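[1] predicted coordinates and the sequence they were generated for:
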Amino acid sequence: MRVIVVWAVSTLTMLVLAAVLPDFRLQSADGDSATRIGLTAASGAGAFGLLGALVWPLLVRALLLVPAFVLGLLVFVLNGSLLLLALSLIPHGQSAAEPETAVVVAAVMSAASSATSTFLTVRDDEAYRRRLARMAGRRRRGQGLPAGRRPPPGTVFLQLDGVGHDVLRDALSGERPLMETLAGWHGTTHTLTPWRTDWSSQTGASQLGILHGSNADVPAFRWYEKESGELLVSNRPTSAAELQRRAIARTGDGGLLTVDGASRGNLFTGGAEQLALVLSVAARRGRHNRSRSGYFAYFSDPANATRTAVSFLAEVFREISQALRARLRRERPRLRRGGLYPFIRAFATVVERDVVVAAVIGDILSGRTAVYADLVAYDEVAHHSGPRSRDTHQVLRRLDRCVALIAKVTEHAPRDYRIVLLSDHGQSPGEHFTGRFGLTLEDLVRAGCGLPVSRRAERTPSGAEARATARTALRRPERDGAGRRASEPVVLASGNLGLVSFPEVPGRMTREEIDARHPALLRTLTDHPGMGFLLVHSAVHGPVVLGPDGAEHHLETGTVLGISPLAAFGPGAVEAVRRTAGFANVPDIMINSVCDPDTGAVHAFEDQIGSHGGLGGPQSHPFLLWPSELSPPTPDGRPLVGAEQVHTVLRRWLGEADGPQVPADDSPLTTQATAPFTALSQVVQDEKR
């Protein structure tokens, strides 16, 4: 009956489209009777449905290695092609459609049939019970569990990328909280706990530590390695694969998700076998590459592509309107948000979100033991709109609905689930360095080295002052070998963290060598008003932190000259910098921008008004929102510091589920599967809208 109803709806949809679209017809040029037109529509809808069921999955599987954005566009072309093929199979050849019209007709029909099928299935308790019974039976057979005995609870880790502890706390407070679902959990079933990142407060370092237990030798989001002469960037597939390989070699362990785990939308696998949108395996080719399996699972239903495409376009127009509103209101700080950015934002906040949420729901219904998924929407928008803007408030509301949908699904899974929410870092506000001072970090470094800078930098007060300082210092001859030209520096940025390396000098340059080659550089940097502190290595004192007015902090001995440059960055700053100073990949100079102690504002060295990557402000304070039934993250409420400690906590929580399997009081296939699904249906329909 469900098939007949869906077929009838598809037939009516085709008749309506034939009536309103001039380039789509279901009758011959001489005209046909209403009965003949109806039979033609029914034949076309049936053929299109069969092709979609039989041919469509094969087509999407064949295109699995195509980039996701291209695949999303190809979905509509392929769907339209299937419709044209279906029309050509109708006897008498009286139906026809232009190719561009076929794309529209196919998209509307897919959406209508999918909505009808979902509406019927969600309200069919018996159908849902049968599906759940099949999944639960497979899980029992796979785990050797006898019937009537439930497996231990599974765990879903949902990472809300970039959401700081303070941002979440405020989103859960008030009479009408931004995140109503999480607000209902907070203080009842879940407990909110902050934790402190390492110096490198960014996804690469944090997620590597969380999933693989080690983020040593990861000083920033991107850095230059002198030994290999390569630039490593955390969000490049080859770099992510190398970082994961190093972490596994260091720990001797596959990761957090090695036991029946799934990794969704992450930079790293965590040792999981089930992968979707995982960057560290995206560069692989061949049948062993399953990084895009999430796209296949999602786009195997053409209606998903239609729904996501509509949301994608809506998000593009939303970003354009929000950027225009910010410009008309002359908001400060503000970035230019044109070019491809509206499409990049829409991909992160719509396509990636939909695919990841769908994959997590599939994992839950399959009874997976551990799932770790990253939702990146907030982080992407906060970079360009600010961490506490109206734009990010809308994103938080949508993320809350995603969590609500996932929570509803867990109620009907073949095992109990605990949902742990966490973030990898926060975001600090503030005008970016170039917007505030009129020159880039690279311009400032080059000026301090006495090298040519851009004309724009020459005309700024900061640039002129830096060049004057350099000219004064360079009256002394540089001791740089037999008249050899000083090396061109490699200057990189990671939020408000800057990295300077001199490739021609093997090994890490000491402070004394830097002063000998570039006498003005360190003074130029420390005296600049946008600089908080510098980390260099002294041949005499070891790692040294330099600040304005000649301030120094010797990390090995604890000696401080003047006021410690790290004092303004709060507790834990000394330990974080000292740990990073021991990494093998530390550049010759590491720079952290200044931080306003009252507002937490920093100056990113990238074009961002919400940033993370270094120390200062909310960026170093992410959160854990964990079920209160679990053991506390740390004993006696001591601070939780570093991504590696978070890994230890999450491992302990997974272990707490591995107790003796207790008999279920009631069969989940009779009590849960026959429960009314009105609430779940409402959440699904809200998310579709």
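    Cool, got the structure. Numbers count the residues shown, from 1 in each chain.
[2] from now on I want contacts and neighbour counts done on CA atoms only, so please keep to that.
    Will do.
[3] report the contact partners of Met531.
    525, 547, 591-594 (Cα atoms under 8 Å, 6 or more residues apart in numbering).
[4] go with 6 Å
    The contact partners of Met531, by Cα atoms under 6 Å, 6 or more residues apart in numbering, come to 593-594.
[5] ok, it to Ala247 distance?
    32 Å (Cα to Cα, to the nearest Å).
[6] do Pro153 as well
    Counting by Cα to Cα, the separation of Pro153 from Ala247 is 28 Å.
[7] adding another structure so you can compare the two:
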Amino acid sequence: MRLRLPPWRAVGSTVLRVLAVWAVSTVTMLLLAGGLPDFRLQSPSGDSATRIAVTAAFGAGAFGVLSALVWPVLVRALLLVPALVLGLLVFFLNGSLLWIALRVTPDRGDVNAETAVVVAAVMSAASSATSTFLAVRDDGAYRRRLARLAGRRRRREGTAGPMDESPGVIFLQLDGVGYDVLREAIEGEQPLMPTVAALRGSTHRLTRWRTDWSSQTGASQLGILHGSNEDVPAFRWYEKETGVVMVSNRPSGAAELQRRAVERTGRYGLLETDGASRGNLFSGGARQLALVLSVSARRGRETRSRAGYFAYFSDPANATRTAVSYVADVFREVGQSVRARLRRESPRVPRGGLYPFLRAFVTVVQRDVVVAAVIGDVLGGRAAVYADLVAYDEVAHHSGPRGRDTRQVLRSLDRAVRMIVKATDHAPRPYRVVLLSDHGQSTGETFAGAFGLTLEDLVRAGCGLPVPRRAGRTPSGAEARQAARAALHRPEEPRRAGLLGRRRRSPDRPPRGTGPVVLASGNLALVSFPDVPGRMSREAIDARHPALLRALADHPGIGFLLVRSEEHGPVVIGAGACEHRLDTGEVTGDRDPLACFGPGAVAAVRRTAGFPHAADIMVNSSVDPATGEVHAFEEQIGSHGGLGGEQNQAFLLSPLRLSAPVVSGELVGAEQVHRVLRRWLREARGGAAPVRHARAVTEPQDGDGLAATQQRVG
């Protein structure tokens, strides 16, 4: 049991830390004044060294006070300003505070606007680093800070009382990182992700789980957080009864999917008991929210998903560091894109326009805010936290799952995991840290790049309709674009990204009688006929467009079609008149069109066939059995959303102190993962579960005590 410091010791420790930070800031200001020609701390006639030092001390103190008092107010006011604009304002605001600080000192220094920006940024970084250095090594300071955080939060929520000492659970989702990619990143003498490798080698077990047919974040995370992803056939789909294109990563779409899941299960979600949701599409029933898409369009104290920005940017050093990293990542993406073009890398997709800025948003801003929010939850003793880090998924879409660009992102994700794991050392309760992914990524040339036409071209040709000369394409960074728009509190983007081909007059409500609606979700596509109510049968499609199904099924870039037959029920159609009748299991022709898509494909397709909003024709691209390559119907060389390749293999890295995910067999589907995570939360609330199949800890402790931390979070 830790002893509580006397009040006078606590006050003395705080005073010493403040003095240390003040001294470092003063020295930093003196060094900058000596090195920058446009920054001085003395009068034109000259001053003694003592007077210059006093001026620096007053200036540093005034700057610290202004930063502590004024900066949080400015950030709260600027939450109405788009986040990216706020990032650009960081330098100006910080420089302004320094200029004011110098104005109020007895012997005023002098600095021009440009130099003030530089000086303020360096001083903020120095003071923040000093404060963090001292606090991390002062357990008493951490305990007092934790007590204040926990007490303040619980008073605000009306739950003030003794801290529950049962273990908390952190679920950290590494979006899009497949099972095989993770194994490659943590194996070898010098693993790409050393922190995750150390966990795997000591306190955690690695489990593979297989996704549903709709292998994308919307379906997987809805099932994981809310226990049901029923009737989510794809990332985007057309609902005939309303004429609306439903999209998983739009605020309105995410809110509706969450509402339906709660209504179906009768529960708020995985995080309904003292939970926090960070950077997710859905809330999971949590009351503590930051960057949660399903509530981003709402107003009110319970749904302020952008509050995470205030918590993070309240520290000017955080704002400065993130802004610098953001600019650096923009230039990094531009350089990587240029290098790929010069090397004539193939496959390759366009990466220009706004994509570098959108990529930097998810790889820097979103990552930093989410990690800071999770650390805050840990330090505050939150019982359950689920956070999504989306950087790898976005970069892999455009650079490939195993490109040089994605390797850099995996390294940054490992550092994020390390920060969170080490934060548990200073938490008021022990923690179980669970890493997982929602799907993997399959690589391959796009459908249009491989065959010279889009899927909509092929569908329209099969229907006997004119094919436009110039087919539209999904803009680069479509997922990052939606995440950024939600974070910026901007209106939803007109729905054209998922519609392959021509723009429509009203994208959210495609007009009737204009031909089929073709929507893409990675290497899965959905074809609907808006003027035919209900699901159109195979017989009706053949009568209306006799050549369509055969033209699609026999195309080399298409693996199979799912349609509904009036005679046989749901039927999978492949090339060469091969069929698999799902109700009876009967296969006609010389092969099973689902055979090359691996075990579980039949069950996954059969389940989706029963969804009310399954499209008239569900189209899955072909897969190369040897390489696992697929053809995305979007502008993505790393894709997910359907069946084929590594996209269907996700991972679950769980502590040995929690019960095994499955006793035997395979972990299948997001809904089953939800049941496993809910069981682990019950075990944590009820005390530590029996250790099963535990292994000896063989990893040596490193210099900063990571191995000891692993024991604590295991």
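    Perfect, I can see it now. These numbers come from a predicted model, not from an experiment.
[8] quick one: TM-score?
    Superposed pair, TM-score by TM-score structural alignment, normalised by the length of the first structure: 0.87. Supporting alignment: 642 aligned residues with a Cα RMSD of 2.8 Å.
[9] tell me which of Pro153 and Ala247 of the first structure has more neighbours.
    Ala247 (23 against 20; other Cα atoms under 10 Å).
[10] buried ones in stretch 600-619 of the second structure?
    Going by neighbour count (16 or more other Cα atoms under 10 Å), the buried part of stretch 600-619 of the second structure is 600-602, 604-609, 613-619.
[11] ok, these vs Arg108 of the second structure, which is closest?
    His613 (69.8 Å; Cα to Cα).
[12] which residue in the first structure lines up with the closest one?
    Correspondence of His613 of the second structure to the first structure, assessed by TM-score structural alignment: Asn585.
[13] so who does that match touch?
    Asp217.
[14] can you pull out the strands in the stretch 1-150 of the first structure?
    24-25, 96-97 (DSSP state E, counting those that start in this stretch).
[15] of those, flag the one that's most buried.
    strand 24-25 (a mean of 20; mean count of other Cα atoms under 10 Å).
[16] mean per-residue distance, it to the second structure?
    Compared with the second structure after the fit, strand 24-25 of the first structure shows a mean deviation of 4.1 Å (mean Cα distance after the TM-score superposition for the first structure).
[17] which other residues reach that strand?
    18, 95-97.
[18] excluding its backbone neighbours, what's nearest the residue nearest to the spatial centre of the second structure?
    Nearest to the geometric centre of the second structure sits Val390, at 2.6 Å (Cα atoms, centre = their mean). Take Val390 of the second structure and drop its neighbours on the chain: the residue closest to it by Cα to Cα, 6 or more residues apart in numbering is Asp175, 4.9 Å away.
[19] show me the contacts for that neighbour.
    Applying Cα under 6 Å, 6+ apart, the residues contacting Asp175 of the second structure are 389-390, 393, 437.
[20] what's it aligned with over in the first structure?
    Using TM-score structural alignment, the equivalent of Asp175 of the second structure in the first structure is Asp161.
[21] with Pro661 of the second structure instead?
    With TM-score structural alignment as the criterion, Pro661 of the second structure matches Pro633.
[22] the residue lying closest to its match once chain neighbours are set aside - how many residues pack around it?
    Distances taken as Cα to Cα, 6+ apart place Val649 nearest to Pro633 of the first structure, at 5.8 Å, with adjacent residues excluded. A count of nearby residues for Val649 of the first structure, using other Cα under 10 Å, gives 18.
[23] same check, this time on Ala136 of the first structure
    The burial count for Ala136 of the first structure: 23, using other Cα under 10 Å.
[24] quick check: it touching Pro414?
    Yes - the pair Ala136 of the first structure / Pro414 is scored as a contact, 5.1 Å apart, by Cα atoms under 6 Å.
[25] before we move on, the earlier item: dump the strands of the stretch 1-150 of the first structure to a markdown table, plus distance to Val500 of the first structure.
    Shown next, in a markdown table, are these (distance: least, Cα to Cα, whole Å):
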| stretch | distance to Val500 of the first structure |
| --- | --- |
| strand 24-25 | 62 |
| strand 96-97 | 61 |
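[26] closest one to Ser300 of the first structure among those strands?
    strand 96-97 (24.1 Å).
[27] now tell me what touches the closest one from outside.
    Counting by Cα under 6 Å, 6+ apart, 23-25 sit against strand 96-97 of the first structure.
[28] roughly how far out does that strand sit from the chain middle?
    42 Å (Cα atoms, centre = their mean, to the nearest Å).
[29] the residue nearest to Pro633 of the first structure -> the second structure?
    So Val649 of the first structure corresponds to Val676, using TM-score structural alignment.
[30] which SSE is its match in?
    helix 670-685 (DSSP states H and E).
[31] give the buried residues for that helix.
    670-678, 680-681, 683-685.
[32] helices along the stretch 501-650 of the second structure, start to end?
    Secondary structure of the stretch 501-650 of the second structure (DSSP state H, counting those that start in this stretch): helices located at 538-544, 548-553, 601-609.
[33] could those helices go into a markdown table alongside distance to Val136 of the second structure?
    Formatted as a markdown table, the helices of the stretch 501-650 of the second structure follow (distance: least, Cα to Cα, whole Å):
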| stretch | distance to Val136 of the second structure |
| --- | --- |
| helix 538-544 | 66 |
| helix 548-553 | 61 |
| helix 601-609 | 49 |
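[34] now the helices for the stretch 251-400 of the second structure?
    Going by DSSP H, counting those that start in this stretch, the stretch 251-400 of the second structure shows helices at 251-265, 307-313, 316-342, 355-360, 366-380, 391-399.
[35] tell me the angle the longest one makes with helix 391-399.
    Orientation check (axes from the mean of the first three to the mean of the last three Cα atoms, to 10 degrees): helix 316-342 of the second structure against helix 391-399 gives 20 degrees.
[36] what packs against helix 316-342 of the second structure?
    helix 355-360 (3 or more Cα pairs under 6 Å, 6 or more residues apart in numbering; DSSP states H and E).
[37] any idea how far the helix it packs on is from the middle of the chain?
    Worked out by Cα atoms, centre = their mean, helix 355-360 of the second structure lies 14 Å from the chain centre.
[38] all good on my end, thank you.
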